[in-house]
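Colleague: coords below, sequence missing:
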């Protein structure tokens, strides 16, 4: 009887050891959230009817990260407004000015884009609070240039240099983006006035813009250095202005989320503004699980679209995600790709406590029909 009992115990020990071995093999065989995510991103990037993408993701609790072409330089467009906001709020934290301090609108501040600031009259005194809300929530370019004028470009570029030395190209005023782009066509465009930039934007199409520009600078279109406005944008993008690596931008957001860039009051204020962003509702946000909060900033320009922010999933830890597209003029198709990035992020398990393909994650949207491109904002 003793021999049978010992054999039974031995059999049980072997069975338990076998179960543990099988469990370990299964765990080792299961792909990590990073592997699931990068495989999905490669699929999105390879779609024949979509743009090329770059993505950086970091789980702030564990520090684990995933990168897909994030080490390349990507044009950030209006995503550069986050370091502008940080520079302004640092001035407020130092007591240099307050949220209610007025800033005077100058004729040189006007630039096309979203928001209501460029409908204000020259000489209007607009509070910093209003300008920050317009810049972050509505991506108002005129408000951005007023705030850059307040703190100076040196302070703005000091933020990015501090966070990730060498990770960002120079940040410029938003009006200079337009002047530098049109300047690729004809050097005299570097002297365009703010109201002239607004009028150029209001022209019906690229051909009309070139004709209007020719009248302003008194140079025939045939004498322009490049034939199209699209070529001018490509030449501008090649300068590296307002561009950066996505992992560097992810570091910026991680330090903001962890309170390393601003004191607690200013950190809460900026993240609150970023949660109220109204631009890009069909980008990453559309692919996130229900109940997730997203403090983010979008960027939109011809053939260049971005979405970058901090996801706070219900019951989970915060995750930084930075995504940009290029090579696709269609806003609809670029936003679909960014929405798929949000879906892939959710289905990887990093937002759902390690559960891949959770029911709360959106399904992959169907293919879209061909669509025309959106004019640059």
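Modeller: Received it, and whenever you're ready, just let me know what you need. The shown structure was predicted, so the numbers you read here are calculated from the model rather than taken from an experiment.

Colleague: CA only for contacts and neighbour counts going forward, please
Modeller: OK.

Colleague: Which residue ranges of this protein form helices?
Modeller: In the chain, the segments counted as helices under DSSP state H are 2-29, 33-45, 81-93, 128-137, 141-151, 153-163, 174-183, 194-202, 206-217, 229-237, 246-257, 264-275, 284-287, 331-347.

Colleague: which one of these lies closest to residue 69?
Modeller: helix 246-257 (8.4 Å; CA to CA).

Colleague: what residues does that closest one touch?
Modeller: Here helix 246-257 makes contact (CA atoms under 8 Å, 6 or more residues apart in numbering) with 54-58, 60, 67, 70-74, 160, 163-164, 167-168, 261-262, 267, 271, 309-310, 320-323.

Colleague: buried set for that helix?
Modeller: 246, 247, 248, 249, 250, 251, 252, 253, 254, 256, 257 (16 or more other CA atoms under 10 Å).

Colleague: do stretch 257-268 as well
Modeller: Those would be 257, 261, 262, 266, 267, for stretch 257-268 by 16+ other CA under 10 Å.

Colleague: Grab the two from those that are most spread out in space.
Modeller: Farthest pair in those, by CA to CA: 257 and 266, 11.3 Å.

Colleague: In this structure residue 45 contacts residue 52, no?
Modeller: Yes. Contact criterion CA atoms under 8 Å: residue 45 and residue 52 qualify, at 5.1 Å.

Colleague: joint contacts of these two?
Modeller: By CA under 8 Å, 6+ apart, no residue touches both residue 45 and residue 52.

Colleague: Number of residues surrounding residue 93?
Modeller: Neighbours of residue 93 under the rule other CA atoms under 10 Å: 16.

Colleague: hmm, I was thinking of residue 107
Modeller: 14.

Colleague: Over to the one 4 residues further on?
Modeller: Per other CA under 10 Å, the neighbour tally for residue 111 reads 30.

Colleague: Check the gap between it and residue 59 for me.
Modeller: 37 Å (CA to CA, to the nearest Å).

Colleague: Second structure follows, compare the two:
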């Protein structure tokens, strides 16, 4: 396979497929529409995770202090009523089981990543604030990605406030965590970056990027999906080659029947897994 072959294959795929592949702290080996904006879906949760750890390191909050588990949040649209999450849009009963009780922020952040809990995400955003998430994107070197609102904030969405990412920006964020785990970096201390990577390594949704890798390959990653959108971004840690970044964002027509929006192994998952497998095969040449 050559990168031109992969591009030719993706040229036949409906919609927009963006990608970024390369080593840490090095120019990319291959990109495809890396700066195209896509609806973020749950990939924005990585920036929320980083904002939480930064706040903890600044002494603004205690990761292990239990906080109330509620389902009512301030809208990003000024003057709009508070909003709630719907349980059937979530992927984690464990957080909903704590509703009305308390849970540590560290645990909520873990559920936000490994099970992609929307309720946990909004709770964490409520404690760190959207400006702190924006600061993470800026410090990581992201050029255009925006986290403008919480999940299911429909009043904000109706007002045009949204969450977007690019493949290049997702790679920049993961690169900042990967390099920051060994040397003091832009986002947080090495200990905090290592802790965040450990959470991303524990990801339980493995239908896309991870599905294209040999069993047991370590990948610190986050996926995201809604109808018509499927993304995967990760830092792959091969045993026989240097670590590499891979971010793939796909946006298709939600009426084409291929985007189920339920996290199952649909065509978009298979496409991302195929790209991941091709990159894995070329890992020594990246």
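Modeller: Yep, that arrived. Here the structure is a predicted model, which is why all the values come from computation and not from measurement.

Colleague: hang on, the earlier thing: would you turn the helices of the first structure into JSON lines with distance to residue 122 of the first structure?
Modeller: As requested, those are exported to JSON lines (distance: least, CA to CA, whole Å):
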{"stretch": "helix 2-29", "distance to residue 122 of the first structure": "64"}
{"stretch": "helix 33-45", "distance to residue 122 of the first structure": "45"}
{"stretch": "helix 81-93", "distance to residue 122 of the first structure": "22"}
{"stretch": "helix 128-137", "distance to residue 122 of the first structure": "15"}
{"stretch": "helix 141-151", "distance to residue 122 of the first structure": "12"}
{"stretch": "helix 153-163", "distance to residue 122 of the first structure": "22"}
{"stretch": "helix 174-183", "distance to residue 122 of the first structure": "16"}
{"stretch": "helix 194-202", "distance to residue 122 of the first structure": "11"}
{"stretch": "helix 206-217", "distance to residue 122 of the first structure": "21"}
{"stretch": "helix 229-237", "distance to residue 122 of the first structure": "29"}
{"stretch": "helix 246-257", "distance to residue 122 of the first structure": "34"}
{"stretch": "helix 264-275", "distance to residue 122 of the first structure": "26"}
{"stretch": "helix 284-287", "distance to residue 122 of the first structure": "36"}
{"stretch": "helix 331-347", "distance to residue 122 of the first structure": "32"}
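
Colleague: quick one: which of those is nearest residue 99 of the first structure?
Modeller: helix 128-137 (4.8 Å).

Colleague: what's the mean distance for that closest one versus the second structure?
Modeller: Helix 128-137 of the first structure, aligned to the second structure and superposed, deviates on average by 0.8 Å (mean CA distance after the TM-score superposition for the first structure).

Colleague: which helices and strands does that helix pack with?
Modeller: Packing partners of helix 128-137 of the first structure (3 or more CA pairs under 8 Å, 6 or more residues apart in numbering; DSSP states H and E): helix 81-93, helix 141-151, helix 264-275.

Colleague: how about TSV for those helices, with distance to residue 213 of the first structure added?
Modeller: Output for these, formatted as TSV (distance: least, CA to CA, whole Å):
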stretch	distance to residue 213 of the first structure
helix 81-93	28
helix 141-151	21
helix 264-275	36
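
Colleague: deepest of the ones you listed, which one?
Modeller: Most buried of these, by mean neighbour count (mean count of other CA atoms under 10 Å): helix 141-151, with a mean of 24.

Colleague: Can you flag the buried ones in the contacts of helix 246-257 of the first structure?
Modeller: Of all those considered here, the ones buried according to neighbour count by 16+ other CA under 10 Å are 54-58, 60, 67, 70-71, 73-74, 160, 163-164, 167-168, 261-262, 267, 271, 309-310, 320-323.

Colleague: In the first structure, which residues correspond to stretch 236-252 of the second structure?
Modeller: Taken onto the first structure by TM-score structural alignment, stretch 236-252 of the second structure occupies residues 311-327 there.

Colleague: can you give me the end-to-end distance of the matching stretch?
Modeller: End-to-end span of stretch 311-327 of the first structure (CA to CA): 27 Å.

Colleague: Ok, stretch 300-320 of the first structure next?
Modeller: End to end - CA to CA - stretch 300-320 of the first structure spans 20 Å.

Colleague: chain center to that stretch, what's the gap?
Modeller: The chain centroid and the centroid of stretch 300-320 of the first structure are separated by 7 Å under CA atoms, centre = their mean, to the nearest Å.

Colleague: same deal with stretch 149-166 of the second structure?
Modeller: 16 Å.

Colleague: now stretch 210-230 of the second structure
Modeller: 10 Å.

Colleague: Kindly check the end-to-end length of that stretch for me.
Modeller: 14 Å.

Colleague: Roughly how far does the aligned partner of residue 169 of the second structure in the first structure sit from residue 160 of the first structure?
Modeller: Using TM-score structural alignment, the partner of residue 169 of the second structure in the first structure is residue 248. With the distance defined as CA to CA, residue 248 of the first structure ends up 9 Å from residue 160 of the first structure.

Colleague: Need the residues touching each of these two.
Modeller: By CA under 8 Å, 6+ apart, the residues touching both residue 248 of the first structure and residue 160 are 167, 168.

Colleague: residues near residue 129 of the first structure, how many?
Modeller: 14.

Colleague: what's the closest non-adjacent residue to it?
Modeller: Leaving aside its chain neighbours, residue 129 of the first structure sits nearest to residue 99 (4.8 Å; criterion: CA to CA, 6 or more residues apart in numbering).

Colleague: Surely that neighbour and residue 126 touch.
Modeller: No. Counting by CA under 8 Å, residue 99 of the first structure stays clear of residue 126, with 10.4 Å between them.

Colleague: So for these two, which sits in the more crowded spot?
Modeller: Taking neighbours as other CA under 10 Å, residue 99 of the first structure and residue 126 compare with residue 126 leading, 18 against 14.

Colleague: Trace the more buried one over to the second structure, please.
Modeller: By TM-score structural alignment, residue 126 of the first structure lines up with residue 103.

Colleague: Give me the distance between that match and residue 123 of the second structure.
Modeller: 10 Å.

Colleague: Isn't residue 33 of the second structure up against residue 17?
Modeller: Yes. With contact defined as CA under 8 Å, residue 33 of the second structure counts as touching residue 17 (7.3 Å).

Colleague: More neighbours: the two, which one.
Modeller: Applying other CA under 10 Å to residue 33 of the second structure and residue 17 shows that residue 17 carries more neighbours, namely 25 against 15.
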